[in-house]
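Chemist: Need coordinates for the below:
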Amino acid sequence: MTEKAVAEMTFEEAMAALEAVVTALEKGDVPLEDSIRLYERGSALKAHCAQKLKDAEDKVELIRAAEGRATAAVPAEGL
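Modeler: Below is the predicted model of the structure:
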């Protein structure tokens, strides 16, 4: 079975795959070359998830702006 390309994954698929990578690496019983491959995939998955979240935040901000509501996220510390 081949791994699905990271760019084709939904956020949920990428998070599940990232969790699997972390679990495999934490076990510590993966050969070095496989560990490197897993680390690279994990890095790509993390970046993909971060971009998906950023895209979602941007969409919410566009909706809020279209409704005439204040835009830009406020950090929880600032509340």
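
Chemist: only C-alpha atoms for contact and neighbour calcs from this point on.
Modeler: Will do.

Chemist: what sits up against whichever strand or helix holds E12?
Modeler: In this assignment (DSSP states H and E), E12 forms part of helix 11-27. The set of residues external to helix 11-27 that reach it, using CA atoms under 8 Å, 6 or more residues apart in numbering, is 6, 30, 35, 38-39, 41-42, 45-46, 48-49, 52-53.

Chemist: run this one through as well so I can compare:
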Amino acid sequence: MPDTPVSEMSFEQAMKELEQVVGRLERGDVALDESITLYERGAELKKRCEAKLKEAEEKVAAITLDSEGQPTGTRPVSDD
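Modeler: From the prediction side, this is the model:
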């Protein structure tokens, strides 16, 4: 597994590695200690993917459209 810090990964990188982690865990051909390490890495990757998806959703939600449906810019996203 790559040693790239999860906090520096793009969504695509994190998702690809998460798929690899899940595949290895599903095969069950790793020792218990390695399984635990893989599970912990997978949990971090999942959290990173969720955070990146939320960022993207907020950016999309912030796009405003004019009366003809054309993007006119962005508006601040409120917390409510």
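
Chemist: Give me the TM-score for this pair.
Modeler: Here the TM-score for the pair of chains, by TM-score structural alignment, normalised by the length of structure 1, is 0.78; 68 aligned residues with a CA RMSD of 2.0 Å.

Chemist: still on that earlier bit, once aligned to structure 2, how far is the helix holding E12 of structure 1 on average?
Modeler: Compared with structure 2 after fitting, helix 11-27 of structure 1 deviates on average by 0.3 Å (mean CA distance after the TM-score superposition for structure 1).

Chemist: how about that helix: buried residues?
Modeler: Applying a neighbour-count criterion of 16 or more other CA atoms under 10 Å, one finds F11, A14, M15, A17, L18, V21, A24, L25 buried in helix 11-27 of structure 1.

Chemist: A56 of structure 2 versus the residue most central in space within structure 2, what's the distance?
Modeler: Nearest to the mean C-alpha position of structure 2, by CA atoms, centre = their mean, lies C49 at 1.0 Å. Using CA to CA, to the nearest Å, C49 of structure 2 is found at 11 Å from A56 of structure 2.
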